[in-house]
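J.: Starting from these lines, generate the structure:
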Amino acid sequence: MLRSVRTYFLSPKAHNTVRTETEVRRHHDLSQQDISPLFRLEELKGLNLYECSMEEIQQHLSEGHFTSVDYVEFCLRRIYNVNPYLECIIEINPDATKIAAELDDERRQGKARGILHGVPILVKDNMATKDKMQTTAGSWALLGSIVPRDAHVVSLLRRAGAIILGHANMSEWASVRSSNYSTGYSPRGGQVRNPYNLSSSPYGSSSGSAVAVSANIVPVSFGTETDTSIIGPASINGIVGIKPTLGLTSRAGVIPISKSMDTVGSFGRTVADAVHGLNAIVGSDERDAMTCSSSRSQRKDYSKYLTTKGSLKGARFGLPNKRCWEFVAKDIRETALTVLKAIQEAGADVVEVDFPCAEDRIPGDGNWDWTYGKPSESEFSVVKVEAFQGINAYLSELSETRMKTLEDVFEYNQKNSGTEGAKPGDHSAFPTGQNNFQQIIQSCGEATETYYQALHYTQQKCRTEGIDAALKDNKTNTVFDALILFDRKGAGQQLAAQAGYPIICIPIGVDSAGLPFSLSLQHTAWKEDVLIRWASAIEDLVHQISGWRCTPEYREHLSKNIPVVDKSS
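T.: Alright, predicted model coming up:
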């Protein structure tokens, strides 16, 4: 309980020392000397871009210190140097340099489109790009297929002037094909490696998107989440992840899993960078009805909600305890307590709360599990039906491929089990083969009574009896400004996924194994502005008391183990 643990708060380091962001980062400019030369970021025209922010990159571009062509070539050299070890990039855009040159011309004509203009970014390999790259969800089965159009979010990124540098590797089929698999592995892309320890799990399914940002390959990237696929990789790779409200960003052109949970979000090394990414992909789309159901999905500038630690004065946060805080590991808890006390000393109040649905929706061991509960209560009962419908609809629009249904993909995998791991025991990355695909196909996509019961149950529990209930302070008849979690294993994050609510995470430290962990903030639907305000304020506070994020050290960089091991606390 929070009241009983307050006496164990640690004193924040250098609590009264105020440093600018540049001063905070300066220490880490030097810390590259502590890592293998293989992974040190080279300079670009005499400029040190290690941990450089989007604002700084854009300033360099606008002042002519280097061009977008220079920057793209710089990022490509970074990929060639580190991707053989990290395997976070599945394909490079052969037209990236040409596109950069065109955007350089626009800049010279005074037509820069915004903060993403001429900046290379990455998209997950399940986001369709109508160009010379393949969109395969990491599967050989879709190689050679041609998508009908860009995913809507990709078209928005192009419109914003971003350069699609390539596709990021991922857990194949966004983790839906198998119940037991090596996170971050895809047959086409190989095993994504965690840059903090290459033998440890990068989490998934947006593994490559998160690793590429953490490893200073690109400043911003984009991923998708059905359940913890943005927040999990962001946390374990020491960066910021934003999973928005269901319907804020379009899923059209994204290889689907669940229409009730899928969303597209952003990664950055800072809250501001992730917000700049989010800004570019928000907007209604007639091809995704969820984005048209509310006027709140209209485009707006979320960067105006960025703030500093001073805004924490008077804020009130809830800290869910049951099956959340009570499961936080000892070494993480010590740092978490430090941050919580700093938040309180900044003038905010932190109050212990509970999710009323905790025992119904969070497994007793605190681990992520989308099969938790009986069939009429299980998230996977929803996923099975919606994945069948969604994947078949997506495949039906592809050309130049024999993969027209999920059954076709299943059969392809069976015939190529040596590379696809369709049969248990054939590939170390897939101990259970494609057993989830088998269950999805058996569902025939039929919206049975069990499906509707499970959909209603999970949404009711995670919304009304979950996040919404925990946000209410019944003693004062007020609403907390946000909920704070330090959830490493993802069980608490599942509530936001099943509710379709937003969540944002910021890195706050590393555990005894040297792996990062985060503080995450949750709120009800359409409260991205609120979460951005508090996340940026807490990030500023953390930077002031303990320095910049702990950057990757690339331990065990020769590791080739598959499956990867979760070494986190």
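J.: Please make it C-alpha for all contacts and neighbour counts, starting now.
T.: OK.
J.: if I pick Gly373, what's in contact with it?
T.: Gly373 is in contact with Asp360, Arg361, counting by C-alpha atoms under 8 Å, 6 or more residues apart in numbering.
J.: That one and Gly509: what is the separation?
T.: 33 Å (C-alpha to C-alpha, to the nearest Å).
J.: for Leu157, what are its contacts?
T.: Ile163, Ala280, Ile281.
J.: 6 Å instead, please
T.: Ala280 (C-alpha atoms under 6 Å, 6 or more residues apart in numbering).
J.: here's the other one to compare against:
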Amino acid sequence: MKNSAVILALMAGLAALPAQAQSVSDYLARIAALDDSGPMLNAVLAINPDAVKEETASRSIKGPLSGKAVLVKDNIEAAGPLATTAGSLALKDNVTGRNAPLVAGLRKAGVVILGKTNLSEWANIRSSSSSSGWSAVGGQTKNPHAIDRSPCGSSSGSGAAVAAGLAWAAIGTETNGSISCPASVNGIVGFKPTVGMVSRTRIVPISHSQDTAGPMTTSVADAALLMNAIAGTDPSDPATAEGDKRKVDFTAGLAKASLKGVRLGVMRKQAGSHAALLALFERALADLKAAGAELVDIDFEPAPEAGREEFTVLLYELREDMGAYLRSLPGTAKPRSLADLIAFNRATPEELRWFGQDIFELAETTTDKAAYEAARASSLKRAGADGIDRLLRENRVSMLIAPTDGPAWPIDPVLVDHFSSVGAGGLAAVAGYPHLTVPMGAVEGLPIGLSFIGAKWTDAQILTAGAAYERARTVAVPVPGFKRWGE
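T.: Modelled structure (predicted):
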């Protein structure tokens, strides 16, 4: 939990709270003022009590990330006194003393781990009816642009914290939409790398086919800086076998990035039907065209079977991968299987107060390996070879673009989430391909992102295009108001 002594010691002088914090002390003061009081965002689940010491030690490390304060989603392990809970009371005492390799990379680069962010419990895979940003450990995260609106999930705390200036940046994780959606609705940059670019070791899993971690920042350049620290091969994660070979300096050329002559596939059918959102998308397209991009309309309709196949994959891998992770935890008094988690939830009223665990229960019975393997092969082909790869090839475009998501919906733990049908991020998620979202403006004060999706291992090209759009954008990006929508 948050270190109240550290927070209270910083409460004095909040009247002079800096708009753009830089030091650990500045960020802790902002957390005290905006997360623990005032609008009470509930974005930060735990403060690292060693953060000030880490900041002092980071001064001996040279580099652009030295001293930068970063929050990590609380399904990612970080050595020290912080537990890794995935938002569940079942893991509230899960202090492993281990760094996930990506956290080790951050610390090696001089990053200060400021603390852990709240999330949709178990990365939003427990129930088919849930409220994004809610966990039994951290409560409900709020969107700083409209505190009665959803921060989306499951990297909700990471998105809200960066938007609110509670850290320089944050790390989120995604299986399908869990970086891109919270980045979009909180008005920040979010990058889901190619699966295999960043290690997943010591991250609470859902699916080894689709899981990845990635940066959530206020600029594309900052996301690229973080990628330099976290990308690469991890012998414990077979998916990253090509990581070192594919890793580049992701910041190279960003300052002079150009869209001149770049052919972009415009996924108009994935832009929805909301008039204001469509108008905003047209403004973004005009900015891209003015910057020299060539726009090509893309005709794409997802196959009806695609969602069912992906769900089969997620159910099977959840049981297998979660069990393997839980069995790796040090100590004895901890759950060791998905069945253990199901039993814990049934015995813990706080866990099932707002919604159930039907996905957990379904995953526990999804044991047909042959059906799983067939679903995985088919879904990967639909999203990859016959999806993104085909669209890029047949239309002779470098990447695909679409609005990332619709506006944030009202928080409602009774009637639960109201996801829009906007966006094409599901293709990138299932294929394991890179997906960047960059703010493109707002609808009625609610942020909307623009997605850039490319082929496998084109992470650097995607970041470069996003940086070029960021510079060409003529629409004002909204700033958080920390009030209810419409006030």
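J.: Helices along the stretch 51-200 of structure 2, start to end?
T.: Using DSSP state H, counting those that start in this stretch, the helices found in the stretch 51-200 of structure 2 span residues 51-58, 101-108, 156-163, 180-185.
J.: Just send these back as CSV, with distance to Lys247 of structure 2 too.
T.: CSV is the format used below for the helices of the stretch 51-200 of structure 2 (distance: least, C-alpha to C-alpha, whole Å):
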stretch, distance to Lys247 of structure 2
helix 51-58, 24
helix 101-108, 13
helix 156-163, 24
helix 180-185, 22
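J.: Asn118 of structure 2: which of these is closest?
T.: Asn118 of structure 2 sits nearest to helix 156-163 of all these, at 4.5 Å, using C-alpha to C-alpha.
J.: Tell me which residue of structure 1 matches up with Lys53 of structure 2.
T.: Matched to structure 1 by TM-score structural alignment, Lys53 of structure 2 sits across from Lys98.
J.: And for Thr312 of structure 2?
T.: In structure 1, Thr312 of structure 2 lands on Ser381 (TM-score structural alignment).
J.: Pro302 of structure 2 now?
T.: Pro302 of structure 2 maps onto Ala358 in structure 1, by TM-score structural alignment.
J.: Roughly how far does that match sit from Pro120 of structure 1?
T.: For Ala358 of structure 1, the distance to Pro120 of structure 1 - C-alpha to C-alpha - is 41 Å.
J.: now do Asp131 of structure 1
T.: On the measure of C-alpha to C-alpha, Asp131 of structure 1 and Pro120 of structure 1 end up 16 Å apart.
J.: neighbours around the residue nearest to Ile440 of structure 1 when sequence neighbours are not counted, how many?
T.: Nearest-residue entry for Ile440 of structure 1: Lys384, 4.6 Å, with adjacent residues in sequence omitted and distances by C-alpha to C-alpha, 6 or more residues apart in numbering. By other C-alpha atoms under 10 Å, 26 other residues sit near Lys384 of structure 1.
J.: And the helix or strand where Lys384 of structure 1 lies, what does it pack against?
T.: For Lys384 of structure 1, the host element (DSSP states H and E) is helix 379-396. The contact analysis (3 or more C-alpha pairs under 6 Å, 6 or more residues apart in numbering; DSSP states H and E) places helix 379-396 of structure 1 against helix 449-462.
J.: Which stretch of structure 2 lines up against the helix it packs on?
T.: Using TM-score structural alignment, helix 449-462 of structure 1 pairs with 370-383 in structure 2.
J.: That stretch vs structure 1, mean deviation?
T.: Its matched residues in structure 1 lie on average 1.0 Å from stretch 370-383 of structure 2 after superposition (mean C-alpha distance after the TM-score superposition for structure 1).
J.: what residues does that stretch touch?
T.: Glu309, Val313, Leu427, Ala431.
J.: how about a cut-off of 10 Å?
T.: 209, 302-303, 305-317, 366, 369, 384, 386-390, 426-433 (C-alpha atoms under 10 Å, 6 or more residues apart in numbering).
J.: Quick check: buried residues in it?
T.: Of the residues in stretch 370-383 of structure 2, Tyr372, Ala375, Arg376, Ser378, Ser379, Leu380, Lys381, Arg382, Ala383 count as buried by neighbour count, 16 or more other C-alpha atoms under 10 Å.
J.: counterpart of Ile342 of structure 2 in structure 1?
T.: Checking TM-score structural alignment: Ile342 of structure 2 goes with Phe410.
J.: which ones are touching that match?
T.: So, once contact is read as C-alpha under 10 Å, 6+ apart, Phe410 of structure 1 ends up touching Ala141, Arg177, Met403, Asn416, Glu420, Ala422, Gln434, Phe437, Gln438, Ile441.
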